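**Student:** Okay, sequence plus prediction incoming.
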Amino acid sequence: MKGQSDEILIIGGESCQQSVAKFFHQDNFFTKIIQWSNMPNTNIARRSPSAVNYNQQILLMGGAEGLSTYYNSVEMLDLNDENPKWDSNLPSMGEKRYAFASALLDGLVYCAGGWNDTGRLSSCEIYNPKERKWSSIRNMNIKRSYHALVSAQGLLYALGGWNDEGNTTNTAEFYDPRNGKWEYIPPMKTCRGGLTAVVLNNEIYAIGGKYLSSVEKCNLDTKAWIDVPSMNEERYGGSACVVDGFIWVFGGQGAKTVEFYDPATNKWQVSTNMDRERRFHCVLSI
């Protein structure tokens, strides 16, 4: 961890829905600094939303209030501003989405699956930030909620979640924007609902899920899944991001800890505690 210095934004969570915090970590030969600071609250409380960082503009999308009010609205925090605040004057998604997943690919924001008052979703849509316009793309092969979505090598990958039968699934599929098709890749070794996922060193890491501390990764060339050492804690509804070659994981149901994975040592290490439990929140490197 020599010389690492970066910031991570943590947004919402089912027990602290409008709260936004910034995490700063620095570790070198002489000192270790961990700092938490508060950021402006979101304009509305959102259970299980999704977020992306587009050129230091944080787009926070969807989510729900309670168990029956679902959102398609979007708000943005522009970190390029000296005094940023959340702006709700953005186009809404075409569909209300809760417990869905999002990712950036080639300057476009992709949103996939989730849940609303019609049930679990397979539908997907994209947002063009330059044109401020949403449009639909082809549905995933199956309906998914509480799943993960990542982008790598010009493709989009959807992993796990709950399917339309209400079961956790180990299926994985990718979307190729060149032909507009979703195709399956080999399934994960473990069914994972409420997982989080990241891409590091040409590999997709599928992390945790309900009652799971286990981790596995898929090589993007061979499409083979192999086990990774388990985290120190089960993480259902945890969130993760990559900073300077390390995977950072925050929270989950019943978990206040923050831990990181070092691929050089192939080990997880607990870094610190959050001030409160957060689950089904959003975590972004900034």
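**Tutor:** Looks like it arrived, so ask away.

**Student:** drop to CA atoms for contacts and neighbour counts, all remaining ones
**Tutor:** OK.

**Student:** Tell me which helix or strand the closest residue to residue 145 other than its chain neighbours sits in.
**Tutor:** Nearest residue to residue 145, sequence neighbours excluded (CA to CA, 6 or more residues apart in numbering): residue 114, at 4.2 Å. If you go by DSSP states H and E, residue 114 is part of strand 108-116.

**Student:** Which strands and helices lie in contact with that strand?
**Tutor:** On a contact count with 3 or more CA pairs under 8 Å, 6 or more residues apart in numbering; DSSP states H and E, strand 108-116 meets strand 101-105, strand 119-128.

**Student:** try it against this one:
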Amino acid sequence: MGSGVFFKRGRFFFILLLSAATLSAQGRGGRGGDAGAPGQGIAPGVPPGQRWVRLAPVPEPNEERSGVVANGKLYLFGGNPVGLTGTPPGSVFEYDPAGDKWTKKKNMPLAAHHVAVAENEGKIYVFGGGVQKQAGGGAYVPANNAWEYDPAADSWNNYKARDGQSLDPNQPHRVLDVNEVYDPATNTWAAKQILPTPRNSMFTGVVNGKIYLIGGRVASAFATTGSVTDVVEEYDPATDKWGFLKDRMPTPRDEGVAGVFNNRIYVAGGESITALNNSVSRAFEAYDPASNSWQALGNMPLARYGLTGGVIGNRFHIVGGHITAAFGGGEPLNTPQHDALELR
């Protein structure tokens, strides 16, 4: 999934996934792989000392939720509607690893999917997304709203709407290159250096104060008219500059989930659609910015894209997602499966 909001020195750096990660009404890839490794144990290729564990499934299966860790718990926001004119659920779930338990929280003020999320001082900030403005209408209308969610009070507050660009994936468009920063102290937005590679649905992570953009989709909001990329780029918020091109991701894909542990960025799942292949990925890899190198870590237990998750302690939680595609045969299927890789 990837949302692109990162907190540093009192400000949010908002890598505008509104290019389409916020609004990708994309065509879908076919089924990719089987259930694979068992829910608990060592998956093929996983280094010794690391294992996958099966945890409590999310109560309402969906895809394109946005996840963020706050106060040692995982929070999920939104999710896709059913079809292009369905109503987005707007639901919020809290996962407590202490009891391996999910709790449904207060719904979003405006039901949206593909939102960008970030945590700061125990509060969660939710930006943009795709919404349905009227019953029966399109469910991928761009939104520029900004909210603050307080997990302790289970309450919402409105913040200043974003003034930047947006796109409608159902109209002729191009993927945006927008990079913005939001300062919650002053409730203001500012434009920053644009992305060298305009893209959406990329993996993102922060290591030592720098933001890394990994893979994703270029050209279009739609997977069927866009292309996956393996490009890795580094952004330094302190200087507002982009670094040299980094070592490319071994498995080009989009619509996966990333987490950071011990200064390494772990990337899981995703999809890749080409003229020859429509696939949902089981790939699991790690990028080390210090050595500018990649390590393959075997396969996830279940191939999926549009998944979400986050790192709590030494566990990288991977939740939900999509396991089939409409033109891949049969009806699209979302999974409630919740796996975690124990990292060392």
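**Tutor:** Yes, it's here. These numbers were taken from a predicted model, which means no experiment stands behind them.

**Student:** Any idea how many residues pack against the residue nearest to residue 145 of structure 1?
**Tutor:** 28 (other CA atoms under 10 Å).

**Student:** Which residue in structure 2 aligns with it?
**Tutor:** Aligned against structure 2 by TM-score structural alignment, residue 114 of structure 1 finds its counterpart in residue 129.

**Student:** so its match makes contact with residue 115?
**Tutor:** Yes. Residue 129 of structure 2 is in contact with residue 115 according to CA atoms under 8 Å; the separation is 4.2 Å.

**Student:** ranges for the helices of structure 1?
**Tutor:** Counting by DSSP state H, structure 1 has no helices to list.

**Student:** sorry, back to before: quick one: the residue nearest to residue 145 of structure 1 and residue 161 of structure 1, what's the gap?
**Tutor:** From residue 114 of structure 1 across to residue 161 of structure 1, the span is 9 Å (CA to CA, to the nearest Å).

**Student:** do the same with residue 259 of structure 1
**Tutor:** 23 Å.

**Student:** Those two - which one has more neighbours?
**Tutor:** More crowded of residue 259 of structure 1 and residue 161, by other CA under 10 Å: residue 161, with 31 against 19.

**Student:** Quick check: the aligned residue for residue 247 of structure 1 in structure 2?
**Tutor:** When structure 2 is aligned by TM-score structural alignment, the residue opposite residue 247 of structure 1 is residue 265.

**Student:** residues near that match, how many?
**Tutor:** For residue 265 of structure 2, using other CA under 10 Å, the count is 22.

**Student:** wait, it sits on residue 292?
**Tutor:** No. Taking contacts as CA under 8 Å, residue 265 of structure 2 lies outside contact range of residue 292: 11.2 Å.

**Student:** Give the intersection of the neighbour lists for the two.
**Tutor:** Counting by CA atoms under 8 Å, 6 or more residues apart in numbering, residue 265 of structure 2 and residue 292 have no contacts in common.

**Student:** can you tell me which residues contact the residue nearest to residue 145 of structure 1?
**Tutor:** Contact analysis of residue 114 of structure 1 by CA under 8 Å, 6+ apart lists 97-101, 120-122, 143-146.

**Student:** Ok, residue 180 of structure 1 next?
**Tutor:** The contact partners of residue 180 of structure 1, by CA under 8 Å, 6+ apart, come to 137-138.

**Student:** Return the distance of the aligned partner of it in structure 2 relative to residue 104 of structure 2.
**Tutor:** In structure 2, the residue matched to residue 180 of structure 1 (TM-score structural alignment) is residue 187. Counting by CA to CA, the gap from residue 187 of structure 2 to residue 104 of structure 2 is 29 Å.

**Student:** what do you get for residue 281 of structure 2?
**Tutor:** From residue 281 of structure 2 to residue 104 of structure 2 the distance is 29 Å (CA to CA).

**Student:** Who has more neighbours out of these two?
**Tutor:** Neighbours were counted for residue 281 of structure 2 and for residue 104 using other CA under 10 Å; residue 281 has more, 28 against 15.

**Student:** who's in contact with the more buried one?
**Tutor:** 32-33, 253, 269-272, 303-305.

**Student:** hmm, 7 Å instead?
**Tutor:** Residue 281 of structure 2 sits next to 32, 269-271, 303-304 when contact means CA atoms under 7 Å, 6 or more residues apart in numbering.

**Student:** again, but for residue 209 of structure 1
**Tutor:** Neighbouring residues of residue 209 of structure 1 by CA under 7 Å, 6+ apart: 192-195, 235-237.

**Student:** Quick check: closest non-adjacent residue to the aligned partner of residue 208 of structure 1 in structure 2.
**Tutor:** Superposed on structure 2 with TM-score structural alignment, residue 208 of structure 1 falls opposite residue 215. Spatial nearest neighbour of residue 215 of structure 2, excluding adjacent residues (CA to CA, 6+ apart): residue 230 at 4.4 Å.

**Student:** Check residue 155 of structure 1 too.
**Tutor:** Here the residue nearest residue 155 of structure 1, using CA to CA, 6+ apart, is residue 176, at 5.2 Å.

**Student:** is it true that that neighbour touches residue 158?
**Tutor:** No. Counting by CA atoms under 7 Å, residue 176 of structure 1 stays clear of residue 158, with 11.8 Å between them.

**Student:** quick one on the thing from earlier: do you know how far the residue nearest to residue 145 of structure 1 is from residue 15 of structure 1?
**Tutor:** Distance from residue 114 of structure 1 to residue 15 of structure 1, by CA to CA: 20 Å.

**Student:** Ok, residue 238 of structure 1 next?
**Tutor:** Taken as CA to CA, the span from residue 238 of structure 1 to residue 15 of structure 1 is 13 Å.

**Student:** again with residue 111 of structure 1
**Tutor:** Distance from residue 111 of structure 1 to residue 15 of structure 1, by CA to CA: 23 Å.
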